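1. Sequence first, then the predicted structure, then my questions.
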Amino acid sequence: MKKLLAVIALQLLVAAVLVVGATPSTAVTCVPTQLAPCLKPIMNGSPPSSKCCSKLKEQKPCMCGYIKNPNFAKYVKSPGALKVAKACGVTIPKCK
């Protein structure tokens, strides 16, 4: 159960990070589980895959929503998520 909760939490973190790179004109459905390809890199520091980076960029319009959600914010701003975002060339937005 703890591992499942950790995976879900990491997926939410990844989702928040992925939101940063998407184009605003593109309709995006904010689904944190789409960031699953980024879980391993966030957890173990391995380089993110191209699929992870593309999903991260695709979810960009969702990022501020994830950051404003107390359940997701701590994951989006975690050192692992920030490292993955940087490796993918995605900037975490400063949300109002």
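-> Great, that's in hand.

2. rest of the way, CA atoms for contacts and neighbours
-> OK.

3. Can you point out the buried residues in stretch 64-78?
-> Within stretch 64-78, the residues scored as buried using 16 or more other CA atoms under 10 Å are 64, 65, 66, 67, 72, 73, 74, 75, 76, 77.

4. Mind checking what secondary structure the first one has?
-> I take that to be residue 64. helix (DSSP: H, G, I helix; E, B strand; the rest coil).

5. now it: how far from residue 91?
-> From residue 64 across to residue 91, the span is 12 Å (CA to CA, to the nearest Å).

6. same thing with the fifth one?
-> Shown here: residue 72 relative to residue 91, a distance of 17 Å by CA to CA.

7. this is the other structure I want to compare:
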Amino acid sequence: MKATFIAVCTLLVLLLAKTEVTMAVTCSPTQLSPCVSAITTSSPPSTLCCSKIKEQKPCLCQYLKNPNLKKFVSSPNAMKVASTCGTPFPKC
């Protein structure tokens, strides 16, 4: 259950990411694991968290379409983390 929560939080961060990617991105919600504490405790996101959000931006709309991930990716804390990282929530 804890692993699922971490995966969902990771996806939440991804949905909020903004970046331009010049090479193919592998969409994997687990890439957002550096953001779990920022999303769950409202602590400031780390540099690694912000870079992962930006990296996963192309995947965020895909994560929003997944009913198991949507509630985490679109949570207020996830949106706050994305905003703090300078990556506005995508319009899908």
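-> Everything's here; your move. All values derive from a computational prediction rather than experimental measurement.

8. compared with the first structure, how much does the lengthiest helix in the second structure deviate?
-> Counting by DSSP state H, the longest helix found in the second structure is helix 2-15. After superposition onto the first structure, the mean distance of helix 2-15 of the second structure to its aligned counterpart is 2.5 Å, using mean CA distance after the TM-score superposition for the first structure.

9. other SSEs contacting that helix?
-> Helix 2-15 of the second structure sits against helix 36-41, helix 47-56, helix 60-65, helix 67-73, helix 76-84, with contacts defined as 3 or more CA pairs under 8 Å, 6 or more residues apart in numbering; DSSP states H and E.

10. Using a markdown table, lay out those together with distance to residue 28 of the second structure.
-> Shown next, in a markdown table, are those (distance: least, CA to CA, whole Å):
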| stretch | distance to residue 28 of the second structure |
| --- | --- |
| helix 36-41 | 14 |
| helix 47-56 | 8 |
| helix 60-65 | 9 |
| helix 67-73 | 12 |
| helix 76-84 | 16 |
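
11. Mind checking the ones you listed for the one nearest to residue 18 of the second structure?
-> helix 47-56 (4.8 Å; CA to CA).

12. what range in the first structure matches the closest one?
-> Counting by TM-score structural alignment, helix 47-56 of the second structure lines up with residues 50-59 of the first structure.

13. List of residues touching that stretch?
-> 14-23, 28-30, 34-38, 85, 88, 90 (CA atoms under 8 Å, 6 or more residues apart in numbering).

14. Show the buried residues in these.
-> Neighbour-count burial (16+ other CA under 10 Å) applied to the contacts of stretch 50-59 of the first structure gives 14-22, 30, 34-38, 85, 88, 90.
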